[in-house]
Structure formats: structure tokens, C-alpha cells
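what's the 3D shape of this:
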Amino acid sequence: MSAHGAPIPMTSHPAGPLRGEARVPGDKSISHRSLILGALCVGETRITGLLEGEDVLDTAKAMRAFGAEVTQHGPGTWSVHGVGVGGFAEPADVIDCGNSGTGVRLIMGAMATSPIAATFTGDASLRSRPMGRVTDPMRLFGAMSYGRAGGRLPLTLVGAADPVPVDYALPMPSAQVKSAVLLAGLNAPGQTVVREAEATRDHTERMLAGFGAEVSVTVEDGQRVIRLAGRPELRPQTITVPRDPSSAAFPVCAALITEGSDVLVPGIGLNPTRAGLYATLREMGADLTYENPREEGGEPVADLRARFSPNMRGIEVPAERAASMIDEYPILSVVAAFAEGATVMRGVGELRVKESDRIDAMARGLEANGVRIEEDRETLIVHGMGPKGVPGGGTAAARLDHRIAMSFLCLGMGARHAVGVDDASPIATSFPIFEDLMTGLGASLERARG
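Okay, here's the model as predicted:
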């Protein structure tokens, strides 16, 4: 069950055509960062289009606990009166980040160079995820952490009283770790440097520059190098959050596998560090087009039109693309089941330490619905069965993972028989309107009667 309520078993029945406009929620990554950077300004930051899923609402509560004034003015419209860089107050209670790995890791970074202590926890899924990848670089700044074995939550972080800047090479491609280091560097004197061998989503760099930080990005010896000057005075901003490309993936991919479908998803953020799924789908032969390309708030945006695509074929997805689509492999594996031939996804070991072991979760769920898979530590291979070829009829375990739950509900829309999910409640963490949006397009989703 989720941390926020009882399990919600749900069944997805084979659907007629999915048609219409799918207005998905705001981008989760940008929503988290808007609240945190707003809290690190002096003055009022205004935000429209904020994702109001549980993950982001938990980050809003955390910013209040650290002393910022965070107010909702209407659906998606919020303001943050910040406390300035280094101005966080010590929270009076434990910070519960629910299911959000992004939230907890970014918040740890933002507080690690202030002389305060905070204790973090989360739901069962988050408590199982490794935090050492963040607490290790925080120690370089001078912070100290005390947690369970493996650096897992609950965990207390004691911020550095006299922080020092760091020069840190990411041991794995992770936008969360990179962002945590950059946020910690805000309150360290001098210059903090982050080096990454593979480019990861760059919302933090873009937003830091927009808030007035002195940040530069160069390529040196094949590495992407980000330099941040410490102790800036961040300027409050007015932010329009684009719609989330990771959430858009579900109505888009459901349309591709459901006969007769034609779905428009307007205003999707297409930051090149996030758009790997859509490039992959087009390589597979998906009928997916970008309409009305534009720029909003420093981010590239377009409207996506997805139509039923019966001629998709399996491909080998380049391992170097993984960082730009790491959250989208579960739904890609669903699309791959309806393609002709094998889709090979390599370099995806990071999926094993997400909200669940997503490789194992997708493999077991696909097998339960008649799809043949192969896997190892870093690879998932889906043997496609062509349009209308997936039997369905099975039930998948969501494992407290919102993307696993939504992926299998989409599978049921194109399969020959209904597909069940043991618990759809985690969907509320990132896409609280998923059920209403998909049924509005023509999907047939049924909650189990208690």
C-alpha cells in the first residue's frame, strides 16, 4: 500500500480509440526546483502550472518547515516568500518526503551547507532507496549524516557550520545528485564544480541562472563541467511550469498502441536532456509529431500529437540515451511489446534503484501478460508481439511505484484482455488526474469494489 492510503486495485480493459486533448500536469522536476529555489531567494517567487501531486506537495511542506512562506492561491498557482541563501531555519519536526527521491535529495543539498540539523523519512519505497550517493558529497562540504545501514532513511543530516566548496565528479549519471551538489554549493564560499561524464537533465543549471546565480557549463576532456559561484543573492522569479514530458509519455504511448487513437498533448516541455523517449519512439516508427514549437521560461516546448502506430519495430536503444529518458523505460517497454521484433534497452541499471527495481517489476509484469523478456543487471530486452499481439489477462505488482502502475494500465488499453494492477494509489504522487484524464480520452479503467 502507499504511504498515503489504502491500496487501490485497478483494472484496465481493452479500449476503443483514445481521442482528444490530454492536458497533463506540470513538470515534476521543475515544480520541485521552483519551490526550493524560491525558498532560497529573498522576496516573492510566483509559480503557475505547479504539479500538485503528493511528491511536490511534500516538498512545499518541507520548505515551510525550513522557514519559507509557501502559499497556494488557486489550482497550480503558488507563491514562495523565501529566506535567502543560507537562511534556512532548523525544522521542528521530521521532514517526510513521501515517495519522492527527487524531493529528499534536493532538499538535503539545499540545507547541507547551513548550520542546522534535519531528519528525513519517507514511505516504504523511499526508505529502501540509497541516500549515500547524496550524503557522500555532502560530507565533502562539511556536513555529517546519520542513517540506517546503506545510508537509508530515516536519516539525520547535520549541515556544515563552515562549509567549503567542492570539485565533484559524479560516479553515476544522476541529475538528483548533481542538483544536490549545486544547491549545497550555493552557500559555500568560492566556486563549486560538478563534472559529469554523461549529460543529465539540466533544469537546475537553467533555473539557477534564471534566479541570478553565476553558473557556467563547459565541455572539457569529454566531460560536462558545471561551475557555480557560491553565496549569490538569488532574485525571485515568475515561473510558468511546462507540462511534464514524463507524464505525457502515458497518454502518448497509450495512443500509439490503441487502434484508431489520435491524441494531442499540448504544451509539453521538450528539454533535450528529457526528450529521449520521443526520439526513440520516432525511431521505432511511431506516428508522433511536434506541433507549434516554442520557448517558455527558458525551456523548449511543443504540442505532441500521437496516433495509433501499427507498424512499429523493435530497435536497440543507445545506452548513452538512458540519462535523457531514465523514467520512461517502463512505458517504453510497454510500447515495445506491441512492436515487431526485439527492443533492446542497455545501460539501464539505474532503474534498479528507483522507486522500485523497475527492470524486475516490468519483466515480471510483462511475463504475467504473455510477453517474453530477457534481462540482466543493466539490460532489458522485450520481444515484441506486434499490434493486437499482447495477450494481457494478468495482474502486475506496482511495488509502490507510480510509473509501474501507469505503465501496466496503459498495457491493458492495447492488449487483447484486461490487465490488472494490484495498487494504483502511488499514481497520486506524480499524476493525480491520470484516471480522469485517461477515461476522458476513452480508456476503460475500473477500480476494484471493496
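
only C-alpha atoms from now on, for both contacts and neighbour counts.
OK.

with Ile315 as the reference, measure out to Ala363.
18 Å (Cα to Cα, to the nearest Å).

check Pro293 too.
Pro293 sits 27 Å away from Ile315, going by Cα to Cα.

repeat that for Arg224.
Using Cα to Cα, one gets 28 Å for the distance from Arg224 to Ile315.

for Leu183, what are its contacts?
Going by Cα atoms under 8 Å, 6 or more residues apart in numbering, Leu183 touches 106, 109-110.

nearest to Gly394, of those residues?
Among these, Leu106 lies closest to Gly394 (Cα to Cα), at 37.4 Å.

another one to check against the first:
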Amino acid sequence: MSGHGTPIPMTSRPCGPLTGDAHVPGDKSISHRSLILGAMAVGETRITGLLEGEDVLDTAKAMRAFGATVTDHGEGKWSVQGVGVGGFAEPDNVIDCGNSGTGVRLIMGAMATSPITVTFTGDASLNGRPMGRVTDPLALFGTQAVGRDGGRLPMTLVGAADPVPVTYTVPVPSAQVKSAVLLAGLNAPGQTVVIEKEATRDHTERMLQGFGATLTVEDTDDGRVITLTGQPELQPQDIIVPRDPSSAAFPVCAAIITPGSDVLVPNIGLNPTRAGLFTTLQDMGADLTFENMREEGGEPVADLRARYSPDLKGIAVPPARAASMIDEYPVLSVVASFATGVTDMQGVKELRVKESDRIDAMAKGLRAAGVQVDEGPDWWKVTGLGAGNVPGGATVDSVLDHRIAMAFMVMGMATQKPMSVNDGSPIATSFPIFEPLMERLGAQIVRSES
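From the prediction side, this is the model:
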């Protein structure tokens, strides 16, 4: 479910130690990009370990609508028979991206320089999110966009028939915006240049190079300069998707705050542009170790072991780290509630325009659970109560946001009283096996009648 159907209230009860192996799903960011670049290559791309959450499945449907042959072979194995750069067909129907901001923005970029017209929509959450941050730079290529007030979905894009290459400086750190511009640049002649003042997750750059695109990355005084040569013939790839560090965050953080816990999370992608949470947890004093460090498919990978950490300390999280852990701040704020002292999170205004206003949603839920939270436009501070001292006992509005719902389910495992959310259905968009995985570790999560 992704906000389309009946709400699923959930309650997480205080539990005993969490123990065992947590095999989390494949990385969502890499799964989206594997399908899109596979569809833009010539020949068959084979993907192992694809995340089969609703967000990624909606991207698979979209690639089929553009003319690619996308086949599910079972057990996370998929293949994509691509149509080549510039080969997208005009879809017969509206493209529904469900809850996925990543999916819709990347797909917009991929089709923006083809002479086709596409209408995009999503669920209630996605249709409330701003698209101007992507459609504005795409307009530089010659793409036209018409949407609802405030640049919101449903929205129709008319791809550029004669695209021109662009040079674009990303105004705020956003891997989605950077990736949309790079994907659009694939079908533009000449060189498209993206400049980002703060480095964001670089899966798109790594994968473009893997598919055979000519792409260079240079660190300069002006920032990170990415130069892509347009109109390549992308070569199909065999891709092994590492497991998602954003999904790993939930069993890892649950183990750190739940007494007696010892959890191993195998095969986690540790791309340095994604691993900020784990560094932050270690800075707070968490017992977190990396085992069996290796590289798979151009991405660093390791097994993560997380143990109960009763002596966590609040810290000031460096603002420069925000881009590498932007999706993990909700669950980090839960961990901060069980630390002593203040955890200060600055430079995080991006959280206000995610699937929800995540600062507002987490602040309200944490306060209801007995935790002090102070907030501003681009910052928030959580004053921790120490291990075992968080009251809990609240029912929280998940605001159709999977990460809000999962964060409070994690919190309920270590609070004095259970924590509930009014709707856990959005969890299926990114982590469809969250409940059974956590229950196998020892969590007590129950669904209740709405």
C-alpha cells in the first residue's frame, strides 16, 4: 500500500533482545537506476537483488510503458531489454509513480529530451511534493512542463524535440535533481555539465560509467563538476544490487537502543555518499562494526554488526554530512531520544519537502512520546532522556511516509509503553518485508483494526 488504500494501524511493543541476521532488501536508489538505464541501453540488462517494493515496481511499469521489455524472473532476478538512448515510445496512459519522488524525478529526466508527451501522477503524498526543482533545469534542454499550482503533480511533460546541452549548478544538495539532469543529457548533443557544491549520492555517475557513457567527475573550487558526453550507445550490464543502507538503518538503530541486542546486517552498500548515518552512530558511541569489507559492482559493501549501546551521547551532526544521510534523520532522531544530551541536526531543510515534512512529523511524534524537540526551518534538536527512560505510549500520524512509520515502530521496541502509528501501509513502498524481518529478530509489531 502507498496511501492508495485502507490505512493499516500498527503498534510496536517493548521487546526483549533483537538477535540474528537481518537480510534487508536491495538498494532502492540503485534498483530505480538499474531499470531506467537498462531501458536506455541496447540489449539485455540482467539485475539480481532488485528491491521489489512498490516504488521500484512502479518504475518497472513505467519502463514497460516507454517500450522496454521488463521481465520478472523470480527471487529478485529481473531483465530489461532496452530501446536505446532516445528510443522511448510515447506511453498510451498516464504514468503513475505511486509514492516515489525518486522514481518520478528520474523518469522525468530520462524522457525529457525525447520528442514524446507524458503525463505523470502519484498518490496523495507524491502529488503534494514540488517538481519545479526538476522541471526548471529540464526546461533548459527545451522540455515543457504543465502541472498544478506550485509545480505539483499531475503534470504533463513535453520532451524536447531538438534538445541542447546544458550547464547547471544544483542550487541545493539533491541527488534526484542531479540525476534527472544527467539522464536528460544522455540524449542531448555535446556535453552536459552538472555542478554540485555539496556532493550527493553518486550512484547515477557510477552506473552511467558502468553502462559505457563518457562521464568525468572533477573536484574544483566551485564544487564537484560532472561532465557527460551525450548521445552514447549504452551497453547492457549484469548488475548485482547491494542491500539498501537506508533500509538497514532500521534494524541497526533498533538493535542499538534495545537492551541485549546483537544483529548482523549482511551485504550492505557502503557508498561514502550514503553511509553518513553509520558514521554518526559511531560518533554517538554506538557499538557498530563493519565486517568482511569488499567491493561488488563498483560499490563498497560490508556486513554490519550492531549491538545494544546504553551509553549513547548526543552530538552535533556536521551539516556537511546531511546529504549522505538525508533519509536517515527520522530514525536517527529516535536513537537521539535514548542518548544523553542534545543531538543537533543542522542544514536539513530538504527534510521539509520529502514524502512529508519529516521534521514536523517526527517532532510531533517524539513530543507525544515524552521527548523534547526544538526545531527551525532547516534544523532540529532532540534532547535525549537516556537508555530506558523514554515514556512512549503515543499514537503518531505517519503522514503517508514510510520512514516516519518505520521510525516509530523502531522507537516502540525500547520505550516504556508501546508506540503506534495510524497507518503503516506506506512501508510497503520501500521495505515490504519490514514486519516479518523485525519479528524474526524478536520485535513485537502488531496490526490493529482501523
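
count of residues packed around Glu320 of the first structure?
Glu320 of the first structure is flanked by 13 other residues according to other Cα atoms under 10 Å.

tell me where the stretch 51-200 of the first structure has helices.
Taking DSSP state H, counting those that start in this stretch to define them, one finds helices in the stretch 51-200 of the first structure at 54-65, 101-111, 124-127, 132-141, 175-185.

just the buried ones among the contacts of Leu183 of the first structure, please.
106, 109-110 (16 or more other Cα atoms under 10 Å).

mind checking how far Gly128 of the second structure is from Thr204 of the second structure?
26 Å.

quick one: which of those two has more around it?
Thr204 (22 against 19).

average distance between the helix or strand harbouring the more buried one and the first structure?
Assigned by DSSP states H and E, Thr204 of the second structure belongs to helix 203-210. Comparison of helix 203-210 of the second structure with the first structure after fitting gives an average deviation of 0.1 Å (mean Cα distance after the TM-score superposition for the first structure).

contacting residues around that helix?
With Cα under 8 Å, 6+ apart as the test, helix 203-210 of the second structure has contacts from 29-30, 33-34, 37, 179, 214-215, 237, 298.

please apply the same query to stretch 378-391 of the second structure.
257, 310-312, 314, 333, 336-350, 359, 369-375, 414-417.

quick one, strands of the stretch 251-400 of the first structure?
Secondary structure of the stretch 251-400 of the first structure (DSSP state E, counting those that start in this stretch): strands located at 262-269, 287-296, 299-307, 316-317, 340-346, 372-376, 379-385, 395-396.

report all helices and strands that the last one contacts.
Meaning strand 395-396 of the first structure. Contacts defined by 3 or more Cα pairs under 8 Å, 6 or more residues apart in numbering; DSSP states H and E place strand 395-396 of the first structure against helix 358-368, strand 419-421.

most tightly surrounded among those?
Greatest average neighbour count among those goes to strand 419-421 (a mean of 28), per mean count of other Cα atoms under 10 Å.

how about residues contacting whichever helix or strand comes after it?
Downstream of strand 419-421 of the first structure, the first helix or strand assigned by DSSP H and E is helix 434-441. Contacts with helix 434-441 of the first structure, where a contact means Cα under 8 Å, 6+ apart, come from 18-24, 251, 263, 427, 445.

apply 10 Å and report the result again.
Identification of contacts with helix 434-441 of the first structure by Cα atoms under 10 Å, 6 or more residues apart in numbering yields 15-25, 247, 250-251, 254-255, 261-263, 406, 409-410, 424, 427-428, 431, 442-447.

and that helix, which residues are buried?
434-435, 437-438, 441.

tabulate those residues (TSV), appending distance to Gly267 of the first structure.
Listed next are those as TSV, based on distance: Cα to Cα, whole Å:
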residue	distance to Gly267 of the first structure
Phe434	17
Glu435	20
Leu437	16
Met438	17
Leu441	17
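
and the residues you listed, which is closest to Asp287 of the first structure?
Nearest to Asp287 of the first structure among those is Leu441, at 17.8 Å by Cα to Cα.

from Gly16 of the first structure, how far out is the closest one?
Counting by Cα to Cα, the gap from Leu441 of the first structure to Gly16 of the first structure is 10 Å.

swap in Lys28 of the first structure?
Distance, Lys28 of the first structure to Gly16 of the first structure, by Cα to Cα: 30 Å.

more crowded one of Pro293 and Ile315 of the first structure?
Set Pro293 of the first structure next to Ile315 and count neighbours by other Cα under 10 Å: Ile315 wins out with 19 against 14.

grab the nearest non-local neighbour of that one.
Sequence neighbours aside, Thr343 is the residue nearest to Ile315 of the first structure in space, at 4.8 Å (criterion: Cα to Cα, 6 or more residues apart in numbering).

assess the claim that that neighbour and Leu332 are in contact.
Yes - in this structure, Thr343 of the first structure is within contact of Leu332 by Cα atoms under 10 Å, at 9.2 Å.

is it correct that Glu328 of the first structure is in contact with Met406?
No - applying Cα under 10 Å, one finds Glu328 of the first structure not in contact with Met406, separated by 11.1 Å.

overlap of the contact sets of the two?
Counting by Cα under 10 Å, 6+ apart, the shared contacts of Glu328 of the first structure and Met406 are 247, 250.

got the angle between the strand or helix carrying Cys410 of the first structure and helix 358-368?
Counting by DSSP H and E, the element that carries Cys410 of the first structure is helix 402-414. Here helix 402-414 of the first structure runs at an angle of 20 degrees relative to helix 358-368 (axes from the mean of the first three to the mean of the last three Cα atoms, to 10 degrees).

next, the contact list for the closest residue to Gln231 of the second structure other than its chain neighbours, please.
Nearest residue to Gln231 of the second structure in three dimensions, chain neighbours excluded: Asn187, at 4.9 Å (Cα to Cα, 6+ apart). Going by Cα under 10 Å, 6+ apart, Asn187 of the second structure touches 40, 84-87, 110-114, 141, 160, 162-165, 229-232.

quick revisit: just among the contacts of helix 203-210 of the second structure, which is most surrounded?
Ser34 (29 neighbours).

so who does Lys417 of the second structure touch?
Neighbour list for Lys417 of the second structure: 12-14, 369, 390-394 [criterion: Cα under 10 Å, 6+ apart].

now tabulate these in a markdown table and tack on neighbour count.
Supplementary listing: the contacts of Lys417 of the second structure in a markdown table, determined by neighbours: other Cα atoms under 10 Å:
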| residue | neighbour count |
| --- | --- |
| Ser12 | 24 |
| Arg13 | 23 |
| Pro14 | 20 |
| Ala369 | 25 |
| Val390 | 23 |
| Pro391 | 18 |
| Gly392 | 26 |
| Gly393 | 18 |
| Ala394 | 20 |
